[in-house]
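>>> Quick one, structure for this:
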Amino acid sequence: MLKVARVREVWLTVSDRRYECVWAEAMGRGRGVRVAIAGFGASDCRCGSHLFGFDAEPSIVAFRRRLRGAERGHDAVVCRRV
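Have a look, this model is predicted:
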């Protein structure tokens, strides 16, 4: 994947609970977001994908808002520039 894309930021949370599918759902509802590869990272769940592409740089603030709507109380996402 690094041959065709560059890591610019890493978004993470620290929790005993797995939020991968909650994040995928919230990310997929963003404006200008598209599934990059159908089924990627989702062989063990019902998500359409866990890999997305973006028309513009995604907003961590908007993502946190979508998370609050998807999972009450879960918006503790840290963003680190790479």
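
>>> From now on I want contacts and neighbour counts done on CA atoms only, so please keep to that.
Noted.

>>> what sits against Phe40?
Residues counted as contacts of Phe40 (CA atoms under 8 Å, 6 or more residues apart in numbering) are 48-51.

>>> how about this one, so we can line them up?
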Amino acid sequence: MTDAPGTYALLLRADEASEIEVGALGKMEVRPSAYVYVGSAFGPGGLQARVARHARGDGALHWHVDYLRAVTTLEAVWYTHDPERRECTWAEVLRARPGATVPLDGFGASDCDCPAHLVRFDPSPLFHTFREFVQAVYPDHKPIRQRTPAEEM
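Have a look, this model is predicted:
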């Protein structure tokens, strides 16, 4: 992962039930399950800086996902250094997967018309299935890679 721009998905795991307040969106019930949050990083520091900040899970509560990070564990990051913004496409693909639910309308989607950029799953979605589907539907898509917290973000 470099400081180039791109799109990423955080695969998060909640082990306990809780309720969080997500800024102006209001309350969200967090159930023990997998959550996938999709975002993009086109500013200074690109993917490397944005994902590192989310991986640490500290700092000011700036993005919707910061509230969720306080009660979840980061399991993996899927990312692409594609210069085209792909976050809405990725979120749409994830929402269409069997068993996917949107836990809070508008989560992560304050700057677009998507229902949400956060999807809940049980069990967790598989990286290779997601990657193969996206690259089959969008053949011009740059490669999608995966990192785990054990690897440098």
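
>>> And Ala116 of the second structure? What does it align with in the first structure?
Under the alignment (TM-score structural alignment), Ala116 of the second structure pairs with Ser49 of the first structure.

>>> Could you tell me which of the contacts of Phe40 of the first structure count as buried?
Neighbour counting with 16 or more other CA atoms under 10 Å marks 48-51 as buried within the contacts of Phe40 of the first structure.

>>> And Ala91 of the second structure, how far from Glu19 of the second structure?
23 Å (CA to CA, to the nearest Å).

>>> The two: who's more crowded?
More neighbours surround Ala91 than the other of Ala91 of the second structure and Glu19, with 23 against 12 (other CA atoms under 10 Å).

>>> Reduced to three states, what does the most centrally placed residue in the second structure come out as?
Against the mean C-alpha coordinate of the second structure, by CA atoms, centre = their mean, the closest residue is Tyr37 at 2.2 Å. Following DSSP: H, G, I helix; E, B strand; the rest coil, the label given to Tyr37 of the second structure is strand.

>>> For my notes, confirm Tyr8 of the second structure occurs in a strand.
Yes - judged by three-state DSSP, Tyr8 of the second structure forms part of a strand.

>>> That one corresponds to which position in the first structure?
Alignment note: Tyr8 of the second structure maps to a gap in the first structure; criterion TM-score structural alignment.

>>> The closest residue to Tyr8 of the second structure other than its chain neighbours: neighbouring residues, count only.
Closest residue to Tyr8 of the second structure apart from its sequence neighbours, by CA to CA, 6 or more residues apart in numbering: Tyr79 at 4.2 Å. Neighbour count of Tyr79 of the second structure, defined by other CA under 10 Å: 23.

>>> Tyr79 of the second structure and Gln146 touch, don't they?
Yes - judged on CA atoms under 8 Å, Tyr79 of the second structure makes contact with Gln146 at a distance of 6.4 Å.

>>> Arg66 of the first structure matches what in the second structure?
By TM-score structural alignment, Arg66 of the first structure lines up with Phe133.

>>> Secondary structure element for that match, which one?
Per DSSP states H and E, Phe133 of the second structure falls inside helix 127-137.
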